[in-house]
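K.L.:
Turn this into a model:
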Amino acid sequence: MTDATTYQTPTEAEFSDYIALLKPRVMSLVVFTAFVGLIVAPVHLHPLIAFCSVLFIAIGGGASGALNMWYDADIDAVMNRTKSRPIPAGKIAAHEALALGLALSGIAVMMLGLSANWFAAAFLAFTIFFYAVVYTMWLKRSTPQNIVIGGAAGAFPPMIGWACATGGISLESLLMFALIFFWTPPHFWALALFMKEDYHKAGVPMLTVTHGRRTTRRHIFAYTLVLAPFAIWLGLTSVGGPIYLSVAVVLNALFIWRGWQVMRRTDEQSHADGHKAEKSFFRLSLIYLFAHFAALLVQHWVGA
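P.N.:
All right, here's what the predicted structure looks like:
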């Protein structure tokens, strides 16, 4: 990590800068999947407890984002996609981001324990640690498998939501975890295919940098094949049903087909049309995850 003094002297930050520090787009995924995990669980929570649980999970997710931006400020300053983030842009000092991340982490864990249960709170604490330390400080800069192993941090929220309601873990919550866990690598590798130079400049050993685009394409397709059985298996559990299964079958068939198209591409073809297929696959991956969890919600409400 680069020392904070290498950045511009921070100007007076606006409220929006602190919001950006919490990675709101990532937080929205955390909130939505945690909410679904909590709602579809077989235990009904009082609406106030459910609201507080999701709120504190969201705060924990934001704390993870702040800690990530604190440590990765040197990388963010190099990459075009991230150089306008609050710390490299000189809007927030690195030590302020660290203090905010630690404070929010403590608040989120303690309040989740008091409002829901201490198992869920411990799970949230582990998730923050995994993202900030295991992924950000260790895996991201040391192995091309960074996004594979580190992706577990983003897959924990529905399990935490489920734990808020039930106080434990089940097959259903594990399959929700697997859905996000195996979705994460092809999602980020598709982005890396048309953002390779950013990762190369920053020295991040993304698979596209260490093994090349051809290998990355093969890995993307392989993960679509691994992902599909878990997505469909979830539909055969107590939280599934015909609505979810219909969505899962159609989306996974499409995801595999698009993954196959990406795998067959050459670098020459990609450069010629501006990475059209890769960008299309990346956009589909966003729809893919949202639609699966939305289908779980609809299935639950229809069933109820």
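
K.L.:
drop to CA atoms for contacts and neighbour counts, all remaining ones
P.N.:
Will do.

K.L.:
Double-check N68 against F129; I have them as touching.
P.N.:
No: judged on C-alpha atoms under 8 Å, N68 makes no contact with F129 at a distance of 10.7 Å.

K.L.:
what about those two, which has more around it?
P.N.:
Set N68 next to F129 and count neighbours by other C-alpha atoms under 10 Å: N68 wins out with 24 against 17.

K.L.:
show me what contacts the more buried one?
P.N.:
131-132, 136 (C-alpha atoms under 8 Å, 6 or more residues apart in numbering).

K.L.:
ok, now with 6 Å
P.N.:
By C-alpha atoms under 6 Å, 6 or more residues apart in numbering, the contact set of N68 is A132.

K.L.:
any idea which helix or strand carries it?
P.N.:
N68 is part of helix 47-71 when elements are defined by DSSP states H and E.

K.L.:
Counting neighbours, which bits of the biggest helix by length in the chain end up buried?
P.N.:
As assigned by DSSP state H, the longest helix anywhere in the chain is helix 276-303. For helix 276-303, a neighbour-count test (16 or more other C-alpha atoms under 10 Å) marks 277-279, 281-282, 284-285, 288-289, 291-297, 299-300 as buried.

K.L.:
which helices and strands sit right next to the helix or strand containing T216?
P.N.:
Assigned by DSSP H and E, T216 belongs to helix 212-234. Applying 3 or more C-alpha pairs under 6 Å, 6 or more residues apart in numbering; DSSP states H and E, we find helix 212-234 packed against helix 171-193, helix 242-264.

K.L.:
deepest of those helices, which one?
P.N.:
Between these, helix 171-193 has the highest mean count of neighbours, a mean of 22, where neighbours are mean count of other C-alpha atoms under 10 Å.

K.L.:
Could you measure from the closest residue to K140 other than its chain neighbours over to D267?
P.N.:
Take K140 and drop its neighbours on the chain: the residue closest to it by C-alpha to C-alpha, 6 or more residues apart in numbering is N146, 4.9 Å away. Using C-alpha to C-alpha, to the nearest Å, N146 is found at 23 Å from D267.

K.L.:
what does H300 give?
P.N.:
Where D267 is concerned, H300 sits at a distance of 44 Å (C-alpha to C-alpha).

K.L.:
One more, please, to line up against the first structure:
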Amino acid sequence: MADTSTYQAPNEAEFGDFVALLKPRVMSLVVFTAFVGLIVAPVGLHPLVAFCSVLFIAIGGGASGALNMWYDADVDAVMKRTQGRPIPSGRVAAGDALAIGLALSGMAVMMLGLSANWFAAGFLAFTIFFYAVIYTMWLKRSTPQNIVIGGAAGAFPPMIGWACATGGIAIESLLMFALIFFWTPPHFWALALFMKEDYHKAGVPMLTVTHGRTVTRRHIFAYTLVLAPFAVWLGLTSIGGPIYMSVAVVLNALFIARGWQVMQRTDEQSYRDGHKAEKSFFKLSLYYLFAHFAALLAQHWVTP
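P.N.:
Prediction:
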């Protein structure tokens, strides 16, 4: 278990520091994909129920972030990218972060069960457990496959949104899961290509650290090939259509082409131009996921 006892806040924290604990940028992705999963489901929900469902999924996602920050405070203190987070910077005490994470987790699960259904609530509870325990406490520090397996936690929200509306699982929700699940490794490995030293210093066995950048580049390209069929398959289901399919075909062709470009690079080329291609691929990966789910939403709204 991580030693978080040394991270005590010398000053009183501000409200913004507690918001930062919930990883609002990550939460925004959780909210959006869960919202899309709920909206495109074949069963409509009362607007108030839908709003409450998305709200409590978001709170559950924020709770996961707080638990992650509590456990990873020692790692965050070492990595340049995360040193300014509330706990390692000393603005929030580790114990407070743990208490907030546990309290919000319990509240989110209970309230989702009461507002939507208990299947969705159980799914949310499992997702919080998976991210906080399976990924954060176990996989992240023990295997270079941490992102591959742990990525499931970030892929569950649209399935939870779908479950809020339908009370179950369907091929459409599974394919939305697959879209995020297979997108996650190339997205994070692209980041790791130009942040390798941070992970090395922190002792996190990211693929770039354990197998090097050349192997990581090959894995990125391989995952773009695996990802594309699932993205297109989703367009052939009841929630797909010409709008979504057009976006999926264009974006996946571009994603594969950029992945191929990254794979052909050498470390010397990357250092020489400041990781230009790797950063470009990472930026594209951010738009990639948003565009697919936005296309699902647009397809739903224009379909009679």
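
K.L.:
quick one, what contacts Y71 of structure 2?
P.N.:
Contact analysis of Y71 of structure 2 by C-alpha under 6 Å, 6+ apart lists A2.

K.L.:
scratch that, A63 of structure 2 is what I was asking about
P.N.:
Contacts for A63 of structure 2 (C-alpha under 6 Å, 6+ apart) come out as 101, 104-105.

K.L.:
Next: V30 of structure 2.
P.N.:
Shown in contact with V30 of structure 2 (C-alpha under 6 Å, 6+ apart): P157.

K.L.:
cool, and the one 4 residues further on?
P.N.:
Taking C-alpha under 6 Å, 6+ apart as the definition of contact, the neighbours of A34 of structure 2 are 157-158, 161.

K.L.:
how about these in a markdown table, adding neighbour count, distance to P229 of structure 2 and secondary structure?
P.N.:
Shown next, in a markdown table, are the contacts of A34 of structure 2 (neighbours: other C-alpha atoms under 10 Å; distance: C-alpha to C-alpha, whole Å; DSSP: H, G, I helix; E, B strand; the rest coil):
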| residue | neighbour count | distance to P229 of structure 2 | secondary structure |
| --- | --- | --- | --- |
| P157 | 32 | 21 | helix |
| P158 | 31 | 19 | helix |
| G161 | 32 | 23 | helix |
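
K.L.:
Looking at those residues, which is nearest P42 of structure 2?
P.N.:
Checking the contacts of A34 of structure 2 against P42 of structure 2 by C-alpha to C-alpha gives G161 as the nearest, at 11.8 Å.

K.L.:
And the closest one, how far from G101 of structure 2?
P.N.:
Going from G161 of structure 2 to G101 of structure 2 by C-alpha to C-alpha gives 21 Å.

K.L.:
now stretch 28-48 of structure 2: how far from the chain's centre is it?
P.N.:
Its chain's average C-alpha position is 17 Å from that of stretch 28-48 of structure 2, according to C-alpha atoms, centre = their mean, to the nearest Å.

K.L.:
so that stretch corresponds to what in structure 1?
P.N.:
Taken onto structure 1 by TM-score structural alignment, stretch 28-48 of structure 2 occupies residues 28-48 there.

K.L.:
Of N146 and D267 of structure 1, which one has the most company?
P.N.:
Neighbour comparison, N146 of structure 1 and D267: the larger count goes to N146, with 21 against 11 (by other C-alpha under 10 Å).

K.L.:
Quick check: the more buried one touching L139?
P.N.:
Yes: if you go by C-alpha atoms under 6 Å, N146 of structure 1 and L139 touch, sitting 4.8 Å apart.

K.L.:
The helix holding T216 of structure 1 against structure 2, how far on average?
P.N.:
Its matched residues in structure 2 lie on average 0.1 Å from helix 212-234 of structure 1 after superposition (mean C-alpha distance after the TM-score superposition for structure 1).

K.L.:
now do stretch 27-38 of structure 1
P.N.:
So stretch 27-38 of structure 1 averages 0.1 Å relative to structure 2 (mean C-alpha distance after the TM-score superposition for structure 1).

K.L.:
Report the buried residues of that stretch.
P.N.:
Neighbour-count burial for stretch 27-38 of structure 1, counted by 16+ other C-alpha under 10 Å, picks out 27, 29-38.

K.L.:
Farthest pair within these?
P.N.:
So, the buried residues of stretch 27-38 of structure 1 by C-alpha to C-alpha: farthest apart are M27 and L38, at 16.2 Å.

K.L.:
which residues in structure 2 does stretch 241-251 of structure 1 align to?
P.N.:
Under TM-score structural alignment, the match for stretch 241-251 of structure 1 is residues 241-251.

K.L.:
in which helix or strand would I find A41 of structure 2?
P.N.:
With DSSP H and E as the criterion, A41 of structure 2 is inside neither a helix nor a strand.

K.L.:
so what's the residue nearest to it when sequence neighbours are not counted up against?
P.N.:
Leaving out its chain neighbours, the residue that sits closest to A41 of structure 2 by C-alpha to C-alpha, 6+ apart is W162, at 5.6 Å. Contacts of W162 of structure 2 were listed using C-alpha under 6 Å, 6+ apart, and they are 37-38, 41.

K.L.:
what sits up against the helix holding T216 of structure 1?
P.N.:
The contact list for helix 212-234 of structure 1, computed with C-alpha under 6 Å, 6+ apart, reads 175, 179, 182, 186, 208, 248, 252, 256, 259-260, 263.
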